[in-house]
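> Sequence and predicted model, in that order:
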Amino acid sequence: MTQELKPLLAKVEHVHHIIGKKWVNLIIHVLMEGTKRFSELHNIIPDLSKRMLNERLKELEECGLISRAVIPDRPVRTEYSLTAKGQELGTALLPVEAWAMKWL
């Protein structure tokens, strides 16, 4: 393997580590439609437990793919949206979704 390929392969492996986790693609897909509250995400993906949704949202926020905004109304709301980085990843995943619709 050439030395030039090592950094590229490391980045490819890293992105597959992120998007390969269960539920990540669905969360990104739903957020491509726009900002959602935690409860909305949970209602749209009902098989995803609240604990796992919370865990995945934290991971995606740490990766810089989503942003979390706390709205101090009563009751307090938390909203999630894709960052520019997350939006670009979501766009990159659209051909995979098209492939799935065609072949699965």
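Happy to help now that I have it.
> C-alpha only now, for contacts and for neighbours.
Fine.
> Show the residue spans covered by the helices in this structure.
Ranges of helices within the chain are 5-19, 24-31, 38-44, 50-62, 84-103, based on DSSP state H.
> Could you dump those helices into CSV and include mean neighbour count and distance to R68?
Formatted as CSV, the helices of the chain follow (neighbours: other C-alpha atoms under 10 Å; distance: least, C-alpha to C-alpha, whole Å):
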stretch, mean neighbour count, distance to R68
helix 5-19, 11, 18
helix 24-31, 19, 12
helix 38-44, 15, 10
helix 50-62, 15, 7
helix 84-103, 13, 13
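> want to compare, so here's the second one:
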Amino acid sequence: MPLKRRRYDCAPGCPVEATLDLIDGKWKAVILFHLLDGTLRFNALARRLNGITQRMLVKQLRELEEAGLVARTVYAEVPPRVEYALTASGRSLEPVLAALKTWGEAWMQRHHVTSAPPQAAE
């Protein structure tokens, strides 16, 4: 599936707009952040993303794959094993994701926001 190319007006904020188009939404940046640790299988990734539905995770992974940020590898086994990893382009977002994490931690601390512990699977 070819990447849909979008035209930008290339005003001074154009590169920011282009970046946000690739990692927009609630889950994409978080998915990329978790893949910084290395290759993950679908269910391992889903466990790290508290509250995401299977359907949404599939959708977000497909979009990240289409954008060339995530690589999907399917192994011919029974049952099939599917792994996700960052591509070189995805890995190049590491400083951006680290900056988002640092800023978010500082904001949460300033505003006395605490993160809820992950809920146990039922």
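Done, it's in. The structure presented is a predicted model; accordingly, all values stated were derived computationally and were not measured.
> List the TM-score for the superposed pair.
The TM-score (TM-score structural alignment, normalised by the length of the first structure) is 0.86; 100 aligned residues with a C-alpha RMSD of 1.7 Å.
> hang on, the earlier thing: which of the helices of the first structure sits closest to T78 of the first structure?
Evaluated with C-alpha to C-alpha, those place helix 38-44 nearest to T78 of the first structure, the distance being 6.6 Å.
> okay, the closest one sits on what stretch of the second structure?
Equivalent residues of helix 38-44 of the first structure are located at 42-48 in the second structure, counting by TM-score structural alignment.
> average offset between that stretch and the first structure?
Compared with the first structure after the fit, stretch 42-48 of the second structure shows a mean deviation of 0.8 Å (mean C-alpha distance after the TM-score superposition for the first structure).
> Name the surrounding residues that touch stretch 91-110 of the second structure.
By C-alpha atoms under 8 Å, 6 or more residues apart in numbering, the surrounding residues in contact with stretch 91-110 of the second structure are A29, L32, F33, L36, L69, T114.
> can you pull the contacts of the residue sitting nearest the centre point of the first structure?
Most central in the first structure under C-alpha atoms, centre = their mean is I28, positioned 3.5 Å from the mean C-alpha point. Residues touching I28 of the first structure, when contacts are defined by C-alpha under 8 Å, 6+ apart, comprise L82, G86, G90.
> circling back: using a markdown table, please lay out the helices of the first structure together with distance to T78 of the first structure.
Written out in a markdown table, the entries for the helices of the first structure read as follows (distance: least, C-alpha to C-alpha, whole Å):
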| stretch | distance to T78 of the first structure |
| --- | --- |
| helix 5-19 | 23 |
| helix 24-31 | 14 |
| helix 38-44 | 7 |
| helix 50-62 | 11 |
| helix 84-103 | 18 |
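> Of all those, which one is nearest I71 of the first structure?
Nearest of the helices of the first structure to I71 of the first structure, taken as C-alpha to C-alpha: helix 38-44 at 12.2 Å.
> elements contacting that closest one?
Based on contacts counted as 3 or more C-alpha pairs under 8 Å, 6 or more residues apart in numbering; DSSP states H and E, the elements that helix 38-44 of the first structure packs against are helix 24-31, strand 77-82.
> In the second structure, which residues correspond to the last one?
Spelled out, it's strand 77-82 of the first structure. For strand 77-82 of the first structure, the matching stretch in the second structure spans residues 81-86, with TM-score structural alignment as the criterion.
> what residues does that stretch touch?
Where contact means C-alpha under 8 Å, 6+ apart, the residues beyond stretch 81-86 of the second structure that reach it are 32, 35-36, 38-42, 69-75.
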